[in-house]
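J.: Can you look at this prediction? I've put the sequence above it.
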Amino acid sequence: MEPSERVELPANFEDAGLDHLVLLISDMLGRLIAHNDQIPLSPESLTRFHSRSAPNITILEYLRRIVKFTNVERSCLLLTLHYIDQICSRMPLFTLSSLTAHRFILASVAVSSKAFCDAFCTNNHYAKVGGISVAELNVLEREFLRIINWRLMCTRDVLQEYYVNLVRTHSSGGFIIIGTQSASSISSDSDIDSAPSRPMSPVEVTTPSTILIDTATLSPELPKGPTIEQNMAFAALQQEREGAAGDLRDRMDDDPP
C-alpha cells in the first residue's frame, strides 16, 4: 500500500473512529489467534472460555456486531487487549485462540462496560448480541473476574500505548497517526508516546499469547494438572471436532432488542 493511501488517524484513541479501532484490534487479534491456533490443545489448558468448535463468524464481524448493538466505548475495546495480556500472564497455559476469542471478548466488554461506563447493557442483552445464553455469560463473567483477580483498572496512558502499537504493527501498514512519518516510526517525544517502551506485537514478544505487557508486575498462577472436569471436557471436545462446525452465528438474531 502506498503511503498516500494510508488512513490518517487522530493522535488520541478517544478521537479515533470506532470502525478504524475495530479494524486495528481485529487485525492484531487475528494474527495472535493464527499463531496460537498452532499450539496443541491439552486438557489442563481448557477453560470456560473454550468453545467445542470455532464459531462461524470472524473476529472483525463479531466486534462490529458488538459495537453496533451495545454502543461499547473505545476504552472498553482497548481494555480487551489489556485484559488478554493480564490473564495470559497470570495463566501461562491460556491462549487466545479461535476457540476462546469470541467468549473472551464478550465477557471483557460486559465486565469493562460495567466497571468504567455510566451506561451499559444488561447481561441478557450482551448474551443475545454475543450468541450465547445469559446463564453462560454469567458463568464467563464470574470466571473472568476470578482469573483477573478483580483487577480491572487501567490508566489512560496504557490504553494510549495499545492504540499507538496497534497502528505501528498493523499487518498492512495502512494506518498512520497524524503528525508521524510512517505507521512504524512514531516519534518518541510526541504527546501520544509518553508511556515506557515495551514489546509491541505477538511476533516480537517471548510469550506469543500476549500483546503488550510488563510481566514484572504480575504473579502468575502455578501450573496445575488437569482436573476431572477438564479431562472430560477435553474428551468431549475431541469428539465434537469430528462432528459439525461451530454454530454461534446461527443462534444470533439480526436485531437484538
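T.: Cool, the structure landed.
J.: drop to CA atoms for contacts and neighbour counts, all remaining ones
T.: Fine.
J.: Which residues are in contact with Ser133?
T.: Going by CA atoms under 8 Å, 6 or more residues apart in numbering, Ser133 touches Asn124, Ala127.
J.: Against Pro10, how distant is it?
T.: 38 Å (CA to CA, to the nearest Å).
J.: try Asp37
T.: For Asp37 relative to Pro10 (CA to CA), the value is 33 Å.
J.: Ok, Gly246 next?
T.: With CA to CA as the criterion, Gly246 and Pro10 are 38 Å apart.
J.: the more surrounded of these two?
T.: For Gly246 versus Pro10, neighbours defined as other CA atoms under 10 Å are more numerous around Gly246 (17 against 13).
J.: ok, and the closest non-adjacent residue to that one?
T.: Leaving aside its sequence neighbours, Gly246 sits nearest to Pro55 (CA to CA, 6 or more residues apart in numbering; 4.5 Å).
J.: Surely that neighbour is in a helix?
T.: No - Pro55: not assigned to a helix; according to DSSP: H, G, I helix; E, B strand; the rest coil it is coil.
J.: For it, grab the count of nearby residues.
T.: 22.
J.: My read is that it contacts Asp250, right?
T.: No - look at Pro55 against Asp250 with CA atoms under 8 Å: they stay out of range, at 9.5 Å.
J.: For this structure, which segments are assigned as helices?
T.: Ranges of helices within the chain are 18-36, 59-70, 74-90, 101-116, 123-130, 134-147, 156-168, 228-240, based on DSSP state H.
J.: what helices or strands is the first one leaning on?
T.: Put plainly, it is helix 18-36. Applying 3 or more CA pairs under 8 Å, 6 or more residues apart in numbering; DSSP states H and E, one finds that helix 18-36 makes contact with helix 59-70, helix 74-90, helix 156-168.
J.: Run through who's touching it.
T.: By CA under 8 Å, 6+ apart, the residues outside helix 18-36 that reach it are 59-60, 63-64, 67, 74, 77-78, 95-98, 101, 166-167, 169-171, 201-202, 208-209.
J.: From Phe49, how far off is Arg65?
T.: Arg65 is 19 Å from Phe49, by CA to CA.
J.: ok, structure two:
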Amino acid sequence: MSAVGMKSTHSEVAKLDFRKGRGIPDMETLSPDTADMYLSLGLREQGKKILGYPRVLMLLSSALDRSVQKNERLLETSQSKDVITIFHGVRPPALTIRQYIERIFKYSACSPSCFVIAQIYMDRFVQNTDVLLTSLNVHRLLITSLTVAAKFVDDAFFNNAYYAKVGGVSTSELNRLEMKFLFSIDFRLHVSIDTFQRYCLLLEKEVSEGLQIERSIQSCRITESWSNKEDSTWYSHSC
C-alpha cells in the first residue's frame, strides 16, 4: 500500500486533531500558553510572513544532535554493536543535521508542523526496532519520516521522486526506505493533540539546556554522496 493511499484511509482520524491542509491544531481550542508556544516555534505565523526558517527546525536539529552524540558515545564505550539497517550509510554525510533539515524545509514546502510529526514518527521507529540514531542513519530517517509526515498531514505534497532529489537519495531507494519505515512503525501515523503538544514542549526545553545556535547556511550547493547504494547521490542545486 502506498503512503498516498494510507493518507486517504486515515484522513478522517487526522482531521479530528489537525487543521486541514497545514497540520496545525485549531488555535481557538488551545490555551493562551500553548498558542504562544506554537507561535514561538514558528508553527503559526502572526501578521506578515516571517522570512527565514521556523524556530522549530533549529530546536529539532539540536535535539537530534544530542541524541546522536549520546548514542555514539554509548556505542564507543560499550560492547554492544549498532543494528545495521537499510537506513545506514557507509559514512556520515557532509551536511550537518541542521543544514539537512533546513534544506528539506526550503525545497519540500512541508508545513513546519510536519517536522514535529516526523520526530514523533522517528521515535516510534526507534522504539519498535531498538535502532540507535547515529550520524550514519539519522539523515535517511529524517527524509523518510518527513516524506511520510507530509503525505499524511499536508493537503499538498510532492511525489517520492521529488523528495528523493531534495534528500539526496534515488527514487527507488526512498521507496524502499518508506516501506521499511511504515512497516517498522506498524503504519501508526495518527498523532493526538496531546502527543503533538508534548513533543513541542520537549523541543522548547532545548533552549533551557544550553542550546548553541549555529551560523546560517552560506551555500545550498551540494556535491557529497552519502549513500550505501550506487544509484543514490546528492542532488546538486544552486541557491
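T.: Cool, got the structure. These figures come from a predicted structure and were not determined experimentally.
J.: Give me the TM-score for these two chains.
T.: TM-score for the superposed chains, counting by TM-score structural alignment, normalised by the length of structure 2: 0.67, backed by 177 aligned residues with a CA RMSD of 2.6 Å.
J.: circling back: quick check on Arg65 and Phe49 of structure 1: which one has the bigger neighbour count.
T.: Between Arg65 of structure 1 and Phe49, counting by other CA under 10 Å, Phe49 is the more crowded of the two (23 against 16).
J.: Report the spatially nearest residue to the counterpart of the more buried one in structure 2, omitting neighbours in sequence.
T.: By TM-score structural alignment, Phe49 of structure 1 lines up with Phe87 in structure 2. Once flanking residues are discounted, Phe87 of structure 2 sits nearest to Asn137: 5.1 Å by CA to CA, 6+ apart.
J.: count of neighbours near whatever residue of structure 2 lines up with Asp118 of structure 1?
T.: Asp118 of structure 1 maps onto Asp155 in structure 2, with residues paired by TM-score structural alignment. For Asp155 of structure 2, the count of nearby residues is 12 (other CA under 10 Å).
J.: Could you check how far Asp155 of structure 2 is from Ser67 of structure 2?
T.: With CA to CA as the criterion, Asp155 of structure 2 and Ser67 of structure 2 are 31 Å apart.
J.: Over to Phe196 of structure 2?
T.: 19 Å.
J.: swap in Thr195 of structure 2?
T.: 20 Å.
J.: out of these two, which sits in the busier spot?
T.: Using other CA under 10 Å, the more surrounded residue of Thr195 of structure 2 and Ser67 is Ser67, with 17 against 13.
J.: Aligned to that one, what sits in structure 1?
T.: Checking TM-score structural alignment: Ser67 of structure 2 goes with Leu32.
J.: how close does its match sit to Phe175 of structure 1?
T.: According to CA to CA, Leu32 of structure 1 and Phe175 of structure 1 sit 19 Å apart.
J.: what's the answer for Phe104 of structure 1, then?
T.: Where Phe175 of structure 1 is concerned, Phe104 of structure 1 sits at a distance of 26 Å (CA to CA).
J.: try Leu140 of structure 1
T.: In terms of CA to CA, Leu140 of structure 1 sits 34 Å off from Phe175 of structure 1.
J.: Over to Thr100 of structure 1?
T.: Here Thr100 of structure 1 is placed at a distance of 28 Å from Phe175 of structure 1 (CA to CA).
J.: next one: Pro10 of structure 1
T.: Distance, Pro10 of structure 1 to Phe175 of structure 1, by CA to CA: 10 Å.
J.: Where in structure 1 does stretch 119-129 of structure 2 align, residue-wise?
T.: Taking TM-score structural alignment, stretch 119-129 of structure 2 hits residues 81-91 over in structure 1.
J.: residues in contact with the alignment partner in structure 1 of Ser145 of structure 2?
T.: By TM-score structural alignment, Ser145 of structure 2 lines up with Ser108 in structure 1. Shown in contact with Ser108 of structure 1 (CA under 8 Å, 6+ apart): Cys76, Leu79, Thr80, Tyr83, Glu141, Phe144.
J.: switch to 6 Å and redo it
T.: Contact analysis of Ser108 of structure 1 by CA atoms under 6 Å, 6 or more residues apart in numbering lists Thr80.
J.: Same check on Arg74 of structure 1?
T.: Contacts of Arg74 of structure 1 by CA under 6 Å, 6+ apart: none found.
J.: redo that, cut-off 10 Å
T.: Phe13, Glu14, Asp15, Ala16, Gly17, Leu18, Leu21, Val22, Val67, Leu159 (CA atoms under 10 Å, 6 or more residues apart in numbering).
J.: So of those, which two are at opposite extremes in space?
T.: Within these, two members stand farthest from each other by CA to CA: Val67 and Leu159, at 18.1 Å.
J.: Would you mind telling me which of the two has more residues around it?
T.: Comparing Val67 of structure 1 with Leu159 by other CA under 10 Å, the one with more neighbours is Leu159, at 24 against 19.
J.: what does the more buried one align to in structure 2?
T.: Alignment note: Leu159 of structure 1 maps to Phe196 in structure 2; criterion TM-score structural alignment.
J.: Isn't its match up against Ile117?
T.: Yes - Phe196 of structure 2 lies in contact with Ile117 (CA atoms under 10 Å); the separation is 7.3 Å.
J.: Now do the shared contacts for the two.
T.: Common neighbours of Phe196 of structure 2 and Ile117 (criterion: CA under 10 Å, 6+ apart): none identified.
J.: burial of Thr70 of structure 1, as a residue count?
T.: Neighbour count for Thr70 of structure 1, taken as other CA under 10 Å: 19.
J.: Not counting residues beside it along the chain, what's closest to it?
T.: Cys121 (6.7 Å).
J.: Let me know whether the one you found touches Asn71 as I believe.
T.: Yes - assessed by CA under 10 Å, Cys121 of structure 1 is found in contact with Asn71 at 9.0 Å.
J.: and for the two, which residues touch both?
T.: Common contacts of Cys121 of structure 1 and Asn71, defined by CA under 10 Å, 6+ apart, comprise Ser113.
J.: aligned partner of Trp139 of structure 1 in structure 2?
T.: If you look again at residue 139 of structure 1, you'll see it is Val, not Trp. Under the alignment (TM-score structural alignment), Val139 of structure 1 pairs with Arg176 in structure 2.
J.: dump the residue contacts of the alignment partner in structure 1 of Ser225 of structure 2.
T.: By TM-score structural alignment, Ser225 of structure 2 lines up with Asp247 in structure 1. Under the criterion of CA under 10 Å, 6+ apart, the contact list for Asp247 of structure 1 reads Arg52, Ser53, Ala54, Pro55, Asn56, Ile57, Gly131.
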